[in-house]
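**Student:** Fold the following, please.
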Amino acid sequence: MRVALVHTNLTRGGGMEAYLLSLVKGFRRQGDDVTVYACRVDHQLAEELGCTVQQIRPPWPRKMREFRFLHCCNQLPLRRDYDLAIGTARTCSPHVTVCGGVHVETIRHIRRTALFRGVYDLFENRFEEKAFREAPYIMAHSGTIARQIRDHYAIPANKINVLYPPIDTETFTPMEEAERVQARSALGIQGHQTTFLFVSCGHQRKGLDQLLKTFSVLDPNRYQLLVAGSPIGSGHPANVRYIGYVNNLRPVYSAVDFTVLPSYYEPFGLVVPESIQCGTPVIVTKSVGAAELLSEEEGILLEDNSHETMVRTMTRLDSGHRVAAGFAEQHGLTIEQHINLIKKAYT
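**Tutor:** Model prediction:
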C-alpha cells in the first residue's frame, strides 16, 4: 500500500513528532511504501526509517513558514496519488486528519502575552477548522478530543474516530528488580524517599507551577520530584531536581515510584502509558486524555491540580506498588495494533 504522511517536522521529539515516527515504523514493518511530506527534515533519521521524503520548505520567515507549508500541502492531490494519506498537522488534503489536541481548547488554558502569539493562534485556528471541515475523516487521540472537536466546530460525530496513539513497546518495558535498583542509584534516589517524575516540554499547560508549590510543602527528606524535559529555572524547592532532556526515559520511569502529570489541559499524554508499561503507576488530573484508560491498578485521578489536593494525595501513597505488564497490549496501544486499527477504519 502507498501511504503518505504529512507533518511539519520529521525529527526526533515528543508529541506529534513521536507519533509520526511510530506511524512510519508501523507502516514500514507491514511492507507499505511510505512518503513523508515535511518542512523540517532530519535526513539521517529518514534514511534509518526507510521512508521517502518530500521536503517542502517555503522561503518565508521562520515564524510563518509553518503556515505556508500547510497551505502548500493543502494543494497536493494526496487522496488521488496515495492509497492512504494521513495528516498529523492541520491539513485538509489527506484522507485522514489526526487531532492530538484542539488548538482552540489549548489556548484557553495558557497565558498569551506576546502580540505575535495572538496572531499565530488565529492562523492555527483557521487551518485547524479548515482541516476538520474538509478532510473526509478525523482521527481523535482521545474521547475528550473528539468531544471538543464537536463542541467547538459542530463536526458530525460520524466523521470522527477515536484511536489512542501508540507507544513503542520494544522501548518501554519493565525492568528486573536488580536493574531497577541500579537505575535508582544512578539517579541518586534514596531508599527512604518517595520519588515522583514529571516529564514536560510545556510546563505552563502541564501544571509545573502547582507541583512546585506542592513540593515546597512536602517533607524534603521523604519526598522528591525529578523533572525531565525543558529547563525549570532557579528558585525551586530543594526537593525538586531537574535531570535534563532525557532521550531514553525507560530507566527513569522504572526508577521512580510514580509519574505525575497534573495538567490543566492534556489531550492525551503519552507519558501515562509509557510509565505504566514500565511498571510505574501514575497520578494525573481528570483533564488528561489518557485518564480514560486508567483503572485503580494503574493510577490515581486527581479532582483538580491544586497543590492542596496533591499534598493530600501524595502523603497517603504506598510507594511500593508496581503495575503488572501488558497495559499497552490490553488497550490497543502497540504500534502494530494501531496500524491495524487505522487500516480497518480507513481502507
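**Student:** all contacts plus neighbour counts: C-alpha atoms, from now on.
**Tutor:** Fine.
**Student:** which residues are contacting the one helix or strand residue 138 maps to?
**Tutor:** Element membership of residue 138, judged by DSSP states H and E, is strand 137-140. Applying C-alpha atoms under 8 Å, 6 or more residues apart in numbering, the external contacts of strand 137-140 come out as 95-100, 132, 146, 159-164.
**Student:** buried residues in whatever helix or strand comes next after that strand?
**Tutor:** As assigned by DSSP H and E, the chain's next helix or strand after strand 137-140 is helix 143-153. Judged by neighbour count using 16 or more other C-alpha atoms under 10 Å, the buried positions of helix 143-153 are 143, 144, 145, 146, 148, 149.
**Student:** Compute the number of surrounding residues for residue 12.
**Tutor:** By the criterion of other C-alpha atoms under 10 Å, residue 12 has 15 neighbours.
**Student:** quick one more, to check against the first:
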Amino acid sequence: MRLCIVTHNIIKGDGQGRANYEIVLEAIRRGYHVTLVAINVSPKLQQNSQVKWVPISVKGFPTALLSNLVFTWQSRHWLQQHHHEFDLLQVYGCVTDYPADINAFHFVHSGWLRSPAHTWKLQKNLYGAYQWLFTALNAHWERKSYQMSKVLVAVSEGIKRELIDIGVNPNKIRVILNGVDVEEFVPEVRERSQFSLPENVTLALFAGDIRTNRKNLDTVLHGLVHVPDLHLAVVGNVTKSPYPQLASQLGLSERVHFLGYRRDIAEIMKAVDFFVFPSRYEPFGMVVSEAMATGLPVITTAISGVAEIVTPESGVVLNDSEDVIALADAMAKLASDRDLRSQMGQAARAIAEQHTWKSKAKIYVDLFEELHQGKA
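**Tutor:** Got it, this is the predicted structure:
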C-alpha cells in the first residue's frame, strides 16, 4: 500500500505530530511506502528508504492564520498533481482542502468557538478579535473538510460528539484515543535541585500554553491560595503571559515556580508529587496521560478528552473548570496524603500502559488496510 499523509508536523516531541510519527513507524514496519507532505519531519523518518518527504515551507509569514493558508494552498496544488501516486490519503482537520480517505480530528474549532472560555469572549481587544477570526475561519474550513472525507477519526468521545453536533454522520466516525510513551514517561525520581525547585515541600505541576486562558492556570493560582503548604511548578512560555503577574498579585511568588518553556518535561514530572491541568477546552490532553505514565495522580476536568481514561482510583475529574473551591479541595487532598498519592500514581501508570502509542498506531494502520481493501 502506498500511503500519503498531509499534516504540519511529523515529529516525536509534538502533540499531534507525535501521533503522526507513530503512525508512520507502524506503516513502515508493515512494509508500506509513505509520502509525507509536511513542514517538519523527524530526521529518523527522513532517513528511511520507505519514506518520501514533500517539504512545504511557510517561513516568513507573520501569523499562524497566514501560514496555515499557505500550507493549504501548496499541499492542495501538490495533491492535484500527484494523487495518482498513492492508494490512500490521510489528512488532519482542515490542514488541506483536497478530498481525503481519512481525516483525523485532534481539535474541533467549532467546539472551541462555542466555548464560554473562548479567548474572544474574555478579551474584547485586538488579540481576542484575531483569535475569533482564526477560530471562525478554521471552523468554516473544517465543515468543508469533513464533507470531503470518507472516514473521520476523533481522538476522544468528546470530539466525536462535537463532530456530530456540526452535522457529521456518526457512521463516518471512528474513535481512536491518543496514546502515551510509556518508555519515556516512567515512574522514577529526579532531584529537584537540577530544575531549581524546592526540596522538602509538596510540589504540584502544571504544564501548557500559559499565554492564553484556555489551559486555565488562573483557576489553579486562585485555588492555590486556599492550599497554603503546596508549591506549584509551571512549565510554559512566559513571554506575554499574564500569570507571573497574577501569581505576584495573589501573594504566591514564593510558592509558584515558573520554569519557562521546557523540552525535558518527562524529567520534570519525575520530580513532582502530582499533576494539575483543569483545562477549559481540551480535545484530549496528552500531557495528562504522560503524567499518568510517570506514576502521578492527576487533576483534570470533564471537558478534557483524557478524562475518559482517568478513574477515581487514579485521579480527580472536576465537573466545572471554574470551580476554584473544588479544585482547591482536590489539591489539598492530594497534598496532604502521601500514601494516597502513591496508590493513585500506581493506578495511573497501569492505565497508561493500556494506551501506548504503539497500540494506537496499530489501530490506525489496521483502519488504513480496511479502507484500502474496500477500495480494491
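**Student:** circling back: columns distance to residue 186 of structure 1 on top of the buried residues of helix 143-153 of structure 1, output as CSV?
**Tutor:** Putting the buried residues of helix 143-153 of structure 1 into CSV (distance: C-alpha to C-alpha, whole Å) gives the following:
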residue, distance to residue 186 of structure 1
143, 38
144, 38
145, 38
146, 41
148, 42
149, 44
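**Student:** Name the nearest of these relative to residue 75 of structure 1.
**Tutor:** The shortest separation between residue 75 of structure 1 and any of the buried residues of helix 143-153 of structure 1 is 23.7 Å, and it belongs to residue 149 (by C-alpha to C-alpha).
**Student:** and the closest one, what does it touch?
**Tutor:** Residue 149 of structure 1 makes contact with 102, 155, according to C-alpha under 8 Å, 6+ apart.
**Student:** which position in structure 2 aligns with it?
**Tutor:** Using TM-score structural alignment, the equivalent of residue 149 of structure 1 in structure 2 is residue 163.
**Student:** how near is its match to residue 317 of structure 2?
**Tutor:** Per C-alpha to C-alpha, to the nearest Å, residue 163 of structure 2 is found 23 Å from residue 317 of structure 2.
**Student:** before we move on, back to that, columns distance to residue 71 of structure 1 and secondary structure on top of the contacts of strand 137-140 of structure 1, output as a markdown table?
**Tutor:** Converted to a markdown table, the contacts of strand 137-140 of structure 1 look like this (distance: C-alpha to C-alpha, whole Å; DSSP: H, G, I helix; E, B strand; the rest coil):
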| residue | distance to residue 71 of structure 1 | secondary structure |
| --- | --- | --- |
| 95 | 16 | coil |
| 96 | 17 | strand |
| 97 | 14 | strand |
| 98 | 17 | strand |
| 99 | 18 | strand |
| 100 | 20 | coil |
| 132 | 15 | helix |
| 146 | 24 | helix |
| 159 | 23 | helix |
| 160 | 23 | strand |
| 161 | 25 | strand |
| 162 | 26 | strand |
| 163 | 26 | coil |
| 164 | 27 | coil |
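**Student:** Of those, select the buried ones using a ChimeraX command.
**Tutor:** Here the buried members of these are turned into a ChimeraX selection, burial being counted by 16+ other C-alpha under 10 Å:
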select :95,96,97,98,99,100,132,146,159,160,161,162,163,164
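**Student:** quick one on the thing from earlier: what range in structure 2 matches the strand holding residue 138 of structure 1?
**Tutor:** Mapped onto structure 2 using TM-score structural alignment, strand 137-140 of structure 1 covers residues 151-154.
**Student:** quick one: the matching stretch to chain centroid distance?
**Tutor:** Here stretch 151-154 of structure 2 shows a centroid-to-chain-centroid distance of 17 Å under the convention C-alpha atoms, centre = their mean, to the nearest Å.
**Student:** how big's the offset between it and structure 1?
**Tutor:** By mean C-alpha distance after the TM-score superposition for structure 1, the fitted stretch 151-154 of structure 2 averages 0.4 Å away from its aligned residues in structure 1.
**Student:** Name the SS class of the equivalent of residue 35 of structure 1 over in structure 2, please.
**Tutor:** When structure 2 is aligned by TM-score structural alignment, the residue opposite residue 35 of structure 1 is residue 35. When classified by DSSP: H, G, I helix; E, B strand; the rest coil, residue 35 of structure 2 comes out as strand.
**Student:** what about residue 35 of structure 2, neighbour count?
**Tutor:** In terms of burial, residue 35 of structure 2 registers 20 neighbours under the definition other C-alpha under 10 Å.
**Student:** My understanding was that it contacts residue 48; is that so?
**Tutor:** No: between residue 35 of structure 2 and residue 48 there is no contact, the gap being 11.3 Å when judged by C-alpha atoms under 8 Å.
**Student:** what touches both of those two?
**Tutor:** Taking C-alpha under 8 Å, 6+ apart as the contact criterion, residue 35 of structure 2 and residue 48 have no common neighbours.
**Student:** give me the number of residues near residue 54 of structure 1?
**Tutor:** If you count neighbours by other C-alpha under 10 Å, residue 54 of structure 1 ends up with 14.
**Student:** Work out for me the element it sits within.
**Tutor:** strand 52-55.
**Student:** Okay, buried residues for that strand please.
**Tutor:** For strand 52-55 of structure 1, a neighbour-count test (16+ other C-alpha under 10 Å) marks 53, 55 as buried.
**Student:** what's the mean deviation for it versus structure 2?
**Tutor:** Between strand 52-55 of structure 1 and the aligned residues of structure 2, the post-superposition mean distance stands at 1.4 Å (mean C-alpha distance after the TM-score superposition for structure 1).
**Student:** Name the next helix or strand following that strand along the chain.
**Tutor:** Using DSSP H and E, the helix or strand that follows strand 52-55 of structure 1 in sequence is helix 62-74.
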